[in-house]
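>>> coords below, sequence missing:
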């Protein structure tokens, strides 16, 4: 895929939800934890509404013309450590298979980092499942360092 002038980044709209959920479901991990069928599970609508109400959340899509071809979410996190440093947490990064391999992933992360910088963040962090070796290499190539161990507790 060659990246033309039709690629755009913007905040997600409610009408983008089916495409976002489909992107989240189209990978080995997401296939077992997402429900992309229509009508969408109400929990997606509820989550979208909560994200929209929270000024420290940005759910964004990447479009190619009128087609959603990528998504990501940024959480802007205030903190007391590091002299009150704000962090940007990037999550749920997905790109449609038809648009992989042409540099769009790099552009998406650079765009997200710019959003964090514009909001005054002094640090950008992200997590990626340990089984996603290609993703981990990709993020390392962009300058992200595996400086911490991430732990999760499912409730």
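Received the coordinates, thanks. Every value quoted in this text rests on a predicted model; they were computed, and no experiment measured them.

>>> switch to C-alpha atoms for all contacts and neighbour counts from now on
Noted.

>>> now residue 95. Nearest residue, chain neighbours left out?
Among residues not flanking residue 95 along the chain, residue 70 sits closest, at 4.2 Å (C-alpha to C-alpha, 6 or more residues apart in numbering).

>>> let's bring in a second model and compare:
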């Protein structure tokens, strides 16, 4: 994996990122790879916020993975800072070769560098393979999550 680069996402990466977000049954229902306008606006907001880190994994000039890391200062846990990992996606051709582990390790290392005491993530209840993956990396299923679409 020494030929892998993890770097901040750039506007020219958006087609590959959105394609990966849409490449599963859940993403296929909620993503729109044919219209990048809302993704471009979102990338502009993310890039302007120093607590947001949207990164891509690149091999041979090809985007093969992505994730978003959000750093959140807080009062609970004695004023702890925490991070949230979201939108972890690996290109279908790259799954099973350790790339997901590399991305999560990057996110945990960056969280430490940012002074975080806790790393959190959520995973859709139907993604049981992902749950096993995160547990293998030391994450614990400790909470029940709730969402409200508005």
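Structure received. Just so we're clear, the structure is a prediction, and the values are computed from it rather than from any experiment.

>>> hmm, back to that, next, the counterpart of the residue nearest to residue 95 of the first structure in the second structure: secondary structure please.
Taking TM-score structural alignment for the superposition, residue 70 of the first structure sits opposite residue 65 in the second structure. Following DSSP: H, G, I helix; E, B strand; the rest coil, residue 65 of the second structure is assigned to strand.

>>> isn't residue 65 of the second structure up against residue 59?
No: counting by C-alpha atoms under 8 Å, residue 65 of the second structure does not reach residue 59; the two are 9.3 Å apart.

>>> now the longest helix belonging to the second structure on the first structure. Mean distance?
Longest helix in the second structure, counting residues (DSSP state H): helix 99-113. Taken over the aligned residues, the distance from helix 99-113 of the second structure to the first structure averages 0.7 Å (mean C-alpha distance after the TM-score superposition for the first structure).

>>> please tell me how far the aligned residue in the first structure for residue 75 of the second structure sits from residue 149 of the first structure.
By TM-score structural alignment, residue 75 of the second structure lines up with residue 80 in the first structure. Residue 80 of the first structure is 20 Å from residue 149 of the first structure, where distance means C-alpha to C-alpha, to the nearest Å.

>>> grab the most central residue of the first structure for me.
By C-alpha atoms, centre = their mean, the first structure has its centre lying nearest to residue 72, at 1.9 Å.

>>> identify the residue nearest that residue in space, chain neighbours excluded?
Of all residues not flanking residue 72 of the first structure in the chain, residue 93 sits nearest, at 4.4 Å (C-alpha to C-alpha, 6+ apart).

>>> quick one: map the one you found onto the second structure.
Using TM-score structural alignment, residue 93 of the first structure sits opposite residue 88 in the second structure.

>>> also residue 122 of the first structure?
Counting by TM-score structural alignment, residue 122 of the first structure corresponds to residue 117 in the second structure.

>>> residues touching its match, list them.
80, 81, 82, 111 (C-alpha atoms under 8 Å, 6 or more residues apart in numbering).

>>> rerun at 6 Å
81, 82 (C-alpha atoms under 6 Å, 6 or more residues apart in numbering).

>>> from residue 137 of the second structure, how far out is the residue of the second structure positioned farthest from its centre?
Computed with C-alpha atoms, centre = their mean, the residue of the second structure farthest from its C-alpha average is residue 78, at 26.4 Å. For residue 78 of the second structure, the distance to residue 137 of the second structure equals 26 Å [C-alpha to C-alpha].

>>> looking at it, residue 92 of the first structure is touching residue 72, isn't it?
Yes: assessed by C-alpha atoms under 6 Å, residue 92 of the first structure is found in contact with residue 72 at 5.0 Å.

>>> so residue 65 and residue 59 of the second structure - more neighbours on which side?
The residue with more neighbours, out of residue 65 of the second structure and residue 59, is residue 65; 27 against 15, by other C-alpha atoms under 10 Å.
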